[in-house]
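Undergrad: sequence first, then the predicted structure, then my questions.
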Amino acid sequence: MRMLIKRLVSTHNISFVRLSALRFSSSDAQKKPEEAAKGEDKPDDIKKNIVVEKYGGITTINIDRQKTRNSLDEDTLREMEVAIDAFDKDDEAKVLVFNGEGGSFCSGFDMDEMGTKGYNTLKDAARRLLRRPLCDKPTIAAVKGFAVAEGFELALACDLRVIEDTAVLGCSGRRFGVPSSLFGGRRLTSLIGLSQALDLLMTGRLISGVEANQKGLAAKVTATGTALGESIKLAKSLVKFPQSALMMDKLAAVNSQLNPNSDESMRDEAIMQSLLGTALEDIKEGVKKFQDGIGKHGKFYKLTEVPLQDWELENSVEETVVKLGDDEKAPDGKAPK
């Protein structure tokens, strides 16, 4: 799949940078006694459970624990926290895409490690995923295979979800008495309503990608094997917009559903105010573009000087054909002007 994305990206002139793709054996991850005493890690001593990649302004975090269907252990959760914080601080990074390597998105907390270290250890390691919204910048989940338990909640935490039709989603932790750990109940209810959310939360019933789309969870439902590619395509469509106004509107929407009258709501209001200065500059530039004829008549393509490819224009150009019945034609048999 990654090779296909590389071809897609190279075809459309997006720079590609791999940030972390090294794998280390568990024996290499052991600290030397003197290093452990100092509390310092060398890069080569850290076992990587995620792969971070960049495609221009798009960053992907790929969970790579395929033997356990990309379950989340303590190390993986802490690596994700570092990667998300780095994305937040990167001015060049605009959209974050979560993906699972192999055939699944994420199967939730690692149950074996939960048995060893306890639920609270994993919950504490996942504290960065509790933020609402997960990031101020746009986030997308490329959902395939299993997205269950906390993996389902991770997908719900993202702003948009591209879901394969054969994906399996749901609150599978119900079987083992594990509650929603990442505000899954609140997020699910805000997305699909109380009645449907209770059905999934209380029964633990698993649903397909098709049903998830019918319930309104998917920004797009797609064929098996295409979630990551479609997510990159969707992310690229977001990168082209001025980002300050986009983030302000996103935060306003999230506040209305997830953070009413809360400390996080106040934090987001402060962020929106800080974004307003940049948004005003974007507005000035937008007005000038409109006056020059860019973006008129509802066009969402050719908003920048960067030429778009045919595959981008496929979903951008829409034609409406109006057919008139015989009773709507003029007496001379011609359509009225």
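TA: Looks like it arrived, so ask away. Because the structure is a prediction, the values reported are computed rather than measured. Residues are numbered from 1 along each chain as shown.

Undergrad: going forward, measure contacts between C-alpha atoms and count neighbours the same way
TA: Will do.

Undergrad: so where do the helices sit in the stretch 51-200 of the chain?
TA: Along the stretch 51-200 of the chain, the stretches classed as helices by DSSP state H, counting those that start in this stretch are 74-89, 111-117, 119-125, 150-157, 184-192, 194-203.

Undergrad: buried residues in the second one, which are they?
TA: Applying a neighbour-count criterion of 16 or more other Cα atoms under 10 Å, one finds 111, 114 buried in helix 111-117.

Undergrad: who touches that helix?
TA: Applying Cα atoms under 8 Å, 6 or more residues apart in numbering, the contact partners of helix 111-117 are 73, 121-122.

Undergrad: rewinding a little: how about the helices of the stretch 51-200 of the chain, which one is nearest Gln66?
TA: Gln66 sits nearest to helix 74-89 of all the helices of the stretch 51-200 of the chain, at 12.4 Å, using Cα to Cα.

Undergrad: for the closest one, buried residues please.
TA: Applying a neighbour-count criterion of 16+ other Cα under 10 Å, one finds 74-81, 83-84, 87-88 buried in helix 74-89.

Undergrad: can you name the two of these that are farthest apart?
TA: The most widely separated members of the buried residues of helix 74-89, counting by Cα to Cα, are Glu74 and Asp88 (21.3 Å).

Undergrad: before we move on, back to that, any of the contacts of helix 111-117 buried? List them.
TA: With burial judged by 16+ other Cα under 10 Å, the buried subset of the contacts of helix 111-117 is 73, 122.

Undergrad: of the contacts of helix 111-117, closest to Glu312?
TA: Looking across those and measuring by Cα to Cα, the closest to Glu312 is Asp73, at 38.0 Å.

Undergrad: pretty sure the closest one sits against Phe109.
TA: Yes - counting by Cα atoms under 8 Å, Asp73 touches Phe109, with 6.1 Å between them.

Undergrad: how about the strands in the chain?
TA: With strands called from DSSP state E, the chain shows them at 16-20, 50-55, 58-63, 95-100, 139-143, 146-148, 160-164, 168-170, 207-208, 220-222.

Undergrad: how far does the fifth one sit from the chain's center?
TA: Shown here is strand 139-143, whose average C-alpha point lies 3 Å from the average C-alpha point of the whole chain (Cα atoms, centre = their mean, to the nearest Å).

Undergrad: one more to weigh against that first structure:
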Amino acid sequence: MTTTEVSSDLVVTGREDGVLTMTINRPAQRNAISHDVAVQLAAALDRLDADPSLAVGVLTGAGGTFSAGMDLKGFATGQTPMLPGRGFGGLTQAIVRKPLIAAVEGWALGGGFEMVLSCDVIVAAENANFGFPEVKRGLIAGEGGVFRLPKRIPYHVAVTALLTGEPITAVDGKALGLVSVLTAADGALTAAQDLARRIALNAPLALALTKEVLRQTQTLDDAEAFKCQAPGIHTLSTSEDAHEGAVAFAEKRAPVWHGR
């Protein structure tokens, strides 16, 4: 069963396979992020985390573009796509417990690229481009771009992109490790949804803890990281899902997860 919710600027589609697809739907504006988009996307992400029937989110843009960044016309009238505690687009500073995949066609620029970097996995078409042109406008990529990009690709490559404002192609992004899956043009969403379904087969508690440990340990040494993850691993190992995983393996059947 598929359910689709269409608001003014965001199309949200939930499917029985546990995948929630969120499509920024402002193609005439190159999917520039307005305040309304940020509010609607924040609500969709909250739905993803709260609904036990949903396992993975996919974020994409309509009309062959992911997002050109901030809606400058809205900004000129006093509107901002920044939400308190959640950042640009309701995403860049948010904590999303469930896996989130970016499906990128065309351009992901400025805040749009920062939203991509806020996702866990990037699937991109070979015609996609990522960039931070902020320095050309007297600004910097202040919603995570400056410090997240050097963690995803080699430092000097990232710094060159940040200082020149020049884009990184998806083909180069795949070679650099930024892009997990590279597809033909118009294939990013299908590939992202296929990957999402594969992830959704796994235990929800284990997926959430994997994200939490990743988020909390990136700046820790090994000893600190082991200490940090220990409570969560203990809780997970005594969960019903962990027991179900072992029993299903022994019985040679697919596990039935309950998220507890």
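TA: All right, it came through fine. All figures in this text were calculated on a predicted structure; none of them were measured in a lab.

Undergrad: ok, which of the strands of the first structure comes nearest Glu285 of the first structure?
TA: When these are compared by Cα to Cα, strand 95-100 sits nearest Glu285 of the first structure, at 21.8 Å.

Undergrad: which bit of the second structure covers the closest one?
TA: Under TM-score structural alignment, the match for strand 95-100 of the first structure in the second structure covers residues 56-61.

Undergrad: for the matching stretch, give me the average deviation versus the first structure.
TA: For stretch 56-61 of the second structure, the mean deviation from the first structure after alignment is 0.5 Å (mean Cα distance after the TM-score superposition for the first structure).

Undergrad: between the buried residues of helix 74-89 of the first structure, which sits nearest Glu34 of the first structure?
TA: Nearest to Glu34 of the first structure out of the buried residues of helix 74-89 of the first structure is Asp75 (Cα to Cα; 21.6 Å).

Undergrad: now the helices for the stretch 151-260 of the second structure?
TA: With DSSP H, counting those that start in this stretch as the criterion, the stretch 151-260 of the second structure has helices at 155-164, 170-176, 188-200, 204-217, 222-237, 240-250.

Undergrad: so which of the strands of the first structure comes closest to Leu275 of the first structure?
TA: Nearest to Leu275 of the first structure among the strands of the first structure is strand 95-100 (16.6 Å), distances taken as Cα to Cα.

Undergrad: what lies in contact with the closest one?
TA: The contact list for strand 95-100 of the first structure, computed with Cα under 8 Å, 6+ apart, reads 57-64, 70, 87, 105-106, 137-144, 228, 231-232, 235, 238-239.

Undergrad: ok, 7 Å please
TA: For strand 95-100 of the first structure, contacts defined as Cα atoms under 7 Å, 6 or more residues apart in numbering pick out 57-64, 70, 105-106, 137-143, 228, 235, 239.

Undergrad: how close does the residue mapped onto Met247 of the first structure from the second structure get to Leu100 of the second structure?
TA: With TM-score structural alignment as the criterion, Met247 of the first structure lines up with Ala208 in the second structure. From Ala208 of the second structure across to Leu100 of the second structure, the span is 11 Å (Cα to Cα, to the nearest Å).

Undergrad: more neighbours: which of those two?
TA: Leu100 (25 against 18; other Cα atoms under 10 Å).

Undergrad: tell me who's in contact with the more buried one.
TA: Shown in contact with Leu100 of the second structure (Cα under 7 Å, 6+ apart): 56-58, 119-121.

Undergrad: and the gap between it and Ser118 of the second structure?
TA: Note on Leu100 of the second structure: its distance to Ser118 of the second structure, by Cα to Cα, is 8 Å.

Undergrad: same check on Ala248 of the second structure?
TA: Using Cα to Cα, we find Ala248 of the second structure at a distance of 34 Å from Ser118 of the second structure.

Undergrad: just Val181 of the second structure next, same as before
TA: To Ser118 of the second structure, Val181 of the second structure is 17 Å away according to Cα to Cα.

Undergrad: neighbour-wise, which of those two wins?
TA: More neighbours surround Ser118 than the other of Val181 of the second structure and Ser118, with 23 against 20 (other Cα under 10 Å).

Undergrad: what does that one align to in the first structure?
TA: Aligning on TM-score structural alignment places Ser118 of the second structure opposite Ala157 in the first structure.

Undergrad: pretty sure that match is in contact with Arg131, am I right?
TA: No - applying Cα atoms under 7 Å as the test, Ala157 of the first structure and Arg131 come out as separate, 8.6 Å apart.

Undergrad: burial measure for Thr210 of the second structure, as a count.
TA: Other residues close to Thr210 of the second structure by other Cα under 10 Å number 17.

Undergrad: contact partners for it?
TA: No contacts exist for Thr210 of the second structure under Cα under 7 Å, 6+ apart.

Undergrad: for Ala223 of the second structure, see how far away it is.
TA: Thr210 of the second structure is 18 Å from Ala223 of the second structure, by Cα to Cα.
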